[in-house]
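> sequence and predicted structure below; questions after.
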Amino acid sequence: MLKNYIKIAVRNLWKKKFYSLINVLGLAVGIFCCIFIFLYVQDELSYDKFNTHSDRIYRVASDITFGGNHFELATAPAPMAYTLKDDFPEVREVTRFNNQGDYLVRYKEQVFKEDNVVFADSTIFKVLTFQFIEGDPNTALTAPHSVVITQTAAEKYFGSEDPIGKTLRFDNSSDMTVTGVVKDLPQNSHFHFPIYVSMSTFADSKNTWWLSNNYNTYLLLAEGTDAAEFEQKLNNHVLKNYVLPQALQLLNVTEEDIASSGTDIHYYLQSLTDIHLHSNLTVELGVNGSIQYVYIFSAIAIFVLLIACINFMNLSTARSAGRAREVGVRKVLGSGKSSLIGQFLFESVLLSMIAFLIAMAGVQIAMPYFNELSGKSFDPALFTNPELMIFLIASSLMIGLLAGIYPAFFLSSFQPVKVLKGSVSQGAKSKKLRSGLVVTQFAISIILIIGTVVIYQQLQFVQQKNPGYEKSQVLIVENAYGLEQNLPVFKENMKRLPQVENVTISSFLPVPSSRTDTPFYTGSQMTNENSVSMQIWNVDYDYIPTLKMEMADGRNFSRDMGTDSSAIVINQKAADLFGFENPIGEEIRTLNEFGEDEGYTAYHVIGVVEDFHFESMHQNIGALGLRLGRSSGLAAIRFDAAGASEIIQTARREWDKLAPDQPFSYTFMNSSFESMYRAEQRMGTIMTIFSALAIFVACLGLFAMAAFSAEQRTKEIGVRKVLGATVTDIVSLLSKDYILLVLIGFAIAVPIAWYTMSGWLKDFAYRIDINIWMFIGAGAVTLVIALLTVSWQSIKAALMNPVKSLRNE
């Protein structure tokens, strides 16, 4: 029987080469999209699951309302870790991270810039799963100034040398001893650090202050512990015994005052495996993904595959009359319904398997491009994984069965007497089904087009919206502290260049970085009512003019004003939160040492800068203060439009003269700004590609349907032409039904697309409005594409010689 199935299937597919090609190509594109999105989604969902106890590891996050601001932090207070271990028997182990950003790391004559150096407790290896190559995990990070490095870092610094006991010099000032080498963690982890420094090296890690949140804290719970119950217990105990007493001491108020002021602190647990897709807090250890994107990409994969399956069903049922006589003859000769169903399902599965092979070939070719586009690093060799191949083949078989099940039952249900007499008709039900499937195809296509347009417009809005400073034509020289005492010389040498407008030195630029907030207050005593939590940046005299920020009130810092050493420039948001009607001359204070009644620093406000975006536009602008102070992390150089390459070369020459043994690295401010929205840019590009593929597959089906419709109406077209119908009349006759279907699809797509994209835009504090033209434009594009697709076949049929058409009929 199988041999017979194969023979008939091959014969039938070859006989209808055009329709077979359409089906195979459509299914191949659908499977191609599904494979890539399956790999992407599987990778996103697998983050940090390689850890042995991943189901029992949690991070302590903080939700704080204070000083007019609401903070959602991925960090907790320094003493939270050892308090959890000492006070809660449910906690088996706890560890902390503190990301101090980049360092210049030297070994002998080699100097490298390391972007992600993290301080970590020695207990890190008891909470997370690391594979040690050298060293003892129990002691590797216990001593101050000890470091554990990854295998990649070891090869970079030491080559074939044994790293253990070797010394690495950090920022030309601190010597660290290598005490361990671990294998690189998998890519599907939110821990991406080449160097782990002993937390005991970091003096602040020993502080007992509960109102400062600077440490990413992870804990391992005992088996059987209910996380929700433990979270409630944690809050009740910690807030009552530690946080509240310090808050009362700091603010000099009662518990009732705190409750009535709206100040609130709450800690909650985040499952380790949820952090990558479900967390977008301040002070994350890295850039996380989004579960929204997983949902959207999964939906796209299903949509594209659904369109391909719809094509198959449409063409199979449309061609039912052509196979009706075959069914009748086979039934008369004794074939049962199950045998016929088996034959048609076999043809469907055969098409699916051919499409699968084509899709696999396409995946192998496109894999490097997809990696670059998605930011992943999938290896084409992963298809040698037997489990993955079994899954993909099984999925392909399932697709073939699902796509062919309705046509199989439909075709096998014909009555032999009727079909042999030639009285079979596809009927109104079959036509309605095909029309419904076409509507579904184009509704999906329109949804994808609208989604792509909205994402593109939002990204354009982000790029074009005035951030409150000029981000173009600014060269950022990184690791400026590597110049040490020569940094002022470098700045002055660069300022003398005719193509340089200005230069500023600061670690604080309005681009992504880890920062903390500090409470400031007015009056003589900090209270809930007079305090504002804001960021405070050390800048120089040239900071505001270099970035071309606008002053809303007052003035910038001046070298002629000696009192500016105690001055501060605040942004408009801070002025509003303090409630200043006339901010200039007002005094604000901050405590020198947390928890001490005496000892504060006072600043007098000399200016108010217009609000500018120093975080992603996902977040509202917060309170900010600028003060004069040493901060040497970055040098920002504003230059003339035509001088980019010359500025880079000159900056490199000056750097090499002043710090010949330090690496020179740079970026542009607009590039750093764009990096904040890299995930959205990737999503927009992927959406555009898959939307185009979805429309392509839909048009393949529409093209085949139009060809079939024209073929079925050949005699009618010939008669109409003989009676005087023009080419335009024939094209209009064959196209109008499809236009109506596209319009119905448009009506279905609009509310779905509006609801979906409105939800996506809510993640942005600053966003576009969804305008009606986006929907009209998407519908118009789809309609034009559909018309062009149908018109090709319609014009071809209309131009046919009517005499030949009638003779053939």
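Received it, and whenever you're ready, just let me know what you need.
> from here on, contacts and neighbour counts on C-alpha atoms
Fine.
> ok, and the closest non-adjacent residue to Thr217?
Arg96 (4.5 Å; CA to CA, 6 or more residues apart in numbering).
> where exactly do the strands run in the stretch 451-600 of the chain?
474-477, 500-506, 518-521, 531-539, 551-554, 567-571, 587-591, 600-609 (DSSP state E, counting those that start in this stretch).
> hmm, I typed the wrong one, I wanted the stretch 601-750 of the chain.
Counting by DSSP E, counting those that start in this stretch, the strands of the stretch 601-750 of the chain are 624-628, 634-639, 666-668.
> what's in contact with the first one?
If you take CA atoms under 8 Å, 6 or more residues apart in numbering as the criterion, strand 624-628 is touched by 534-541, 557, 564-571, 573-574.
> and what of stretch 34-50?
Against stretch 34-50 from outside (CA under 8 Å, 6+ apart): 54, 129, 188-190, 272-273, 276-277, 289, 294, 297-298, 301-302, 305, 363, 370, 376, 392.
> pull up the gap between Gly451 and Cys309, please.
Distance, Gly451 to Cys309, by CA to CA, to the nearest Å: 22 Å.
> dump the strands of the stretch 451-600 of the chain to JSON lines, plus distance to Ala651 and mean neighbour count.
Formatted as JSON lines, the strands of the stretch 451-600 of the chain follow (distance: least, CA to CA, whole Å; neighbours: other CA atoms under 10 Å):
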{"stretch": "strand 474-477", "distance to Ala651": "8", "mean neighbour count": "24"}
{"stretch": "strand 500-506", "distance to Ala651": "11", "mean neighbour count": "22"}
{"stretch": "strand 518-521", "distance to Ala651": "35", "mean neighbour count": "20"}
{"stretch": "strand 531-539", "distance to Ala651": "21", "mean neighbour count": "22"}
{"stretch": "strand 551-554", "distance to Ala651": "30", "mean neighbour count": "16"}
{"stretch": "strand 567-571", "distance to Ala651": "30", "mean neighbour count": "26"}
{"stretch": "strand 587-591", "distance to Ala651": "38", "mean neighbour count": "19"}
{"stretch": "strand 600-609", "distance to Ala651": "30", "mean neighbour count": "20"}
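> next up, a structure to set beside the first:
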Amino acid sequence: MIINFLKIAWRNLAKNKAYTAINVGGLALGMAVTLIIALWVEDEISHNDYFSNKNKIAQVFQSQTFNSRTSTGPAIPRPLEFALREGYLDNFKHLAMSSWTTNMYLKYNDISISSTGNFMQPEATEMLDFNIQSGEKDGLREINSIMLSEKTAHALFGNEDAIGKVVDVNGEYDMMVTAVYEDIPFNNSFNDAFFLMPWEKYITTQEWLIGSEDNWGNNSFQLFVQIADNTSMDRVTSIIKNVKKDLNEDTAEFNPQLFLLPMKDWYLRSNFENGKQVGGRIKYVWLFAIIGAFVLLLACINFMNLSTARSEKRAKEVGIKKSIGSQRNQLINQFLGESFLVAVISFVLAMLIILLFLNGFNELARKEIEFPWTNPLFWLSGLAFIVFTALLAGSYPALYLSSFNPVDVLKGTFKAGKHAGTPRKILVVLQFTVSVAFIIGTVIVMQQINHAKNRPIGYDREGLVQIPVMSQDFEGKYELMRTEFLKSNAIVEMSASSSPTTRIWSNRSGFRWDGKPEGFQEDFAWTDVTPEYAKSLNLKIVDGRDFSREFATDSNAVLINQTAVKYMGIENPVGLFLVDDDEEDPDEPLKIIGVVEDMIAQSPYEPVKQAVYEYIKDGDPNYYNLRLNPRQSAQQNLAIIERVFKTHFPKIPFEYDFVDEQYGAKFAAEERIGSLSGIFTALAILISCLGLFGLTSFVAEQRTKEIGVRKVLGASVLNVWNMLSKDFLKLVILSCFIAIPISFYIMNGWLQEYPYRVTLKWWVFALAMIGATLITMITISFQAIKAARANPIKSLRTE
């Protein structure tokens, strides 16, 4: 019986090649989109699955309130570790302090590489369950030990055994390799931790950490924990919530609230707004899951529409089978069998499409997704997917075709019915409602990205290059390097700073000034800079003056930005003093000598934060900022800069970043989402148009004789085109009127997440409506004009 069903199904498919191509092609395309989105979603939700203790690992976060506005982040003070170990250790299986992931130079013999990694306490390797390839799992016990990833070990030692070898780190200290661990997969936290070094080495070699063990206001560290087996995240959070506030009166005014953010939320739910968790990338997971479901639905609608539209051609088959005893359930099974065969063929084609485009998709989505050939769960899911698609696409046609009355069919009096086309019309409206909504959503996403991109950033990022300063070899050499670089004629200016141009690494509070409101809790973005900072960035001074080497008093001077002036509530800031209450000698206040234009250093979608730029005094900077010579090519300038750099730092790899590229990276996530949405939207429209093309073909074929008669009676090509097109155009226009309010509601809600956002314009919706109508007209016109230009004699003599 089953074989007979499949034979009939195959013959029907082979007999009607055009409809089969549209059905199979549209369904294959829909399945390919759905499958590749499913692989993307699976990759997103499986983030950090590499770590076996994922459900028990968390990072300690804290929320602090400044002037009724709560900010949340993972930066915590070092004394918190001691407090948790002394009074709350029963709630934890492991605690591990960590630095932020940092870039360092690793050198062995003549090989020198730049790599990123962390200083961590020994418990980290047990908690995170690193897969040790050689050496010891507790490889951070000794203060001069270092653990390397396989990739890093191979770069330094090739195929030699790394264990026991000594690596020079930043030219500062020699570290012995105690373990080599497996590279952490791309879709996991710590995938950029290519080396690990002991926490004790960090706190004993960094001068700025002196006294940090008692400083509750220095939020410069990370703390990772694994909770005890007999407790839960919520319970531990409730226990430790007020530890910082209870143990330190100086920070109590900011109402610090501690909590645990589970590892499963680090990637997908790490956004906070005024102290409340508001999601994160999970919104994109839901977005693409919905897109995938709708694209598959569009493809299934094509199958339903074309199957039911061709119902009269299958009517006699149904009538004969019913007259010789076939039951309705047998006919339903037959038509579902045909649907299943189409779904299987489409699934095979969908996999071929995925294999062809998976590398391009990975590059666009910044993923490393591999096709799961060896995963039995994938094939089981694939079978379930085929069955689901076959049922979704084939259930309505099967129920509709099996319901025909055999007597009417065999008498030749069968008519599809006055309202037989209504379900098809509803499905067409649904198809184009989804497609138009996708168009509007994609346009608004790209508008928002471009709106932020075109926002004035306050400085000139073109031709600006950053060189990271990561070694003691740089100590005390800023003036020398500035002189050498300027002499080379490759740059026109150079400065140094404690933070990269596109980031804020430090925030400070505890200041007072004349006119400061009572109870005001200040919070400034803080950057230490050399006097040439504003000149090298082409940062405009809007009030007062810039730093000058000619004024010795500028060593206690600061610049502030325009937002800081408003934030501090002062009208004439130049000449005002900032007094640091945390300093031992408050008699040396910081004098405001100038105001600079607001400069975007954080998210371009957020308001600019109040910022202070202090004349750098102690310690060395973290970045050199070089303004390239515009009269020479960037390639020529960089070649000269590298030559000068290697003259003074022959053992250090020459690394640099273009600031415009670093700034552009801030849009990367939204641009990837926008690009993927655009592609999926185009495919959704293509699938909808395939269905519309098939329906138009069928209607033209069904009305061949009518068209012939009309032509003989004098109807023009335009008359015939109008007759075949108007019904479909009405449906598409109706779809637009449904899609527009839905899109407005959804996209307006999405835009509310961005303080700096585009305003929804009427022309976006009008353009989507016009575009959908034009696409429909083009799709319909091919078949309509072809039918209208056909010779009427041929269609009429077949009578």
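Now that the structure is in, tell me what you want to look at. This is a predicted model, so every value here is computed, not measured.
> TM between them?
The TM-score (TM-score structural alignment, normalised by the length of structure 2) is 0.93; 782 aligned residues with a CA RMSD of 2.3 Å.
> please identify the most buried of the strands of the stretch 601-750 of structure 1.
Of all the strands of the stretch 601-750 of structure 1, strand 634-639 has the most neighbours on average by mean count of other CA atoms under 10 Å, namely a mean of 25.
> tell me roughly how far that one lies from structure 2 on average.
On superposition with structure 2, the mean distance recorded for strand 634-639 of structure 1 (mean CA distance after the TM-score superposition for structure 1) is 2.8 Å.
> quick revisit: ok so the residue nearest to Thr217 of structure 1 is a strand residue?
Yes: counting by DSSP: H, G, I helix; E, B strand; the rest coil, Arg96 of structure 1 is part of a strand.
> so what's the alignment partner in structure 1 of Ile560 of structure 2 closest to, chain neighbours aside?
Alignment note: Ile560 of structure 2 maps to Ile570 in structure 1; criterion TM-score structural alignment. Once flanking residues are discounted, Ile570 of structure 1 sits nearest to Gly625: 4.3 Å by CA to CA, 6+ apart.
> for Pro498 of structure 1, see how far away that neighbour is.
Relative to Pro498 of structure 1, and taking CA to CA, Gly625 of structure 1 is found at 32 Å.
> kindly report the same for Glu674 of structure 1.
28 Å.
> of those two, which one has the most company?
Glu674 (16 against 10; other CA atoms under 10 Å).
> show me the contacts for that one.
Applying CA under 8 Å, 6+ apart, the residues near Glu674 of structure 1 are Gln463.
> do Asn118 of structure 2 as well
98-102, 193, 195-197.
> show the subsequent helix or strand relative to the strand or helix carrying it.
According to DSSP states H and E, Asn118 of structure 2 maps onto strand 111-120. Next in sequence after strand 111-120 of structure 2, counting helices and strands by DSSP H and E, comes helix 123-127.
> how much does the next helix or strand after that following helix stray from structure 1?
Of the helices and strands lying after helix 123-127 of structure 2 in sequence (DSSP H and E), the nearest is strand 132-135. When structure 1 is overlaid, strand 132-135 of structure 2 sits 2.5 Å from its aligned residues on average, using mean CA distance after the TM-score superposition for structure 1.
> please tell me which residues of structure 1 the very next helix or strand once past strand 132-135 of structure 2 aligns onto.
Counting by DSSP H and E, the element after strand 132-135 of structure 2 in chain order, helix or strand, is strand 145-149. Alignment of strand 145-149 of structure 2 against structure 1: residues 146-150, by TM-score structural alignment.
> now the matching stretch, how far from the centre of its chain.
30 Å (CA atoms, centre = their mean, to the nearest Å).
> now it on structure 2. Mean distance?
Mean deviation for stretch 146-150 of structure 1: 1.8 Å (mean CA distance after the TM-score superposition for structure 1).
> which residues touch the residue positioned nearest the centre of structure 1?
Nearest to the geometric centre of structure 1 sits Ala679, at 3.5 Å (CA atoms, centre = their mean). By CA under 8 Å, 6+ apart, the residues touching Ala679 of structure 1 are Gly289.
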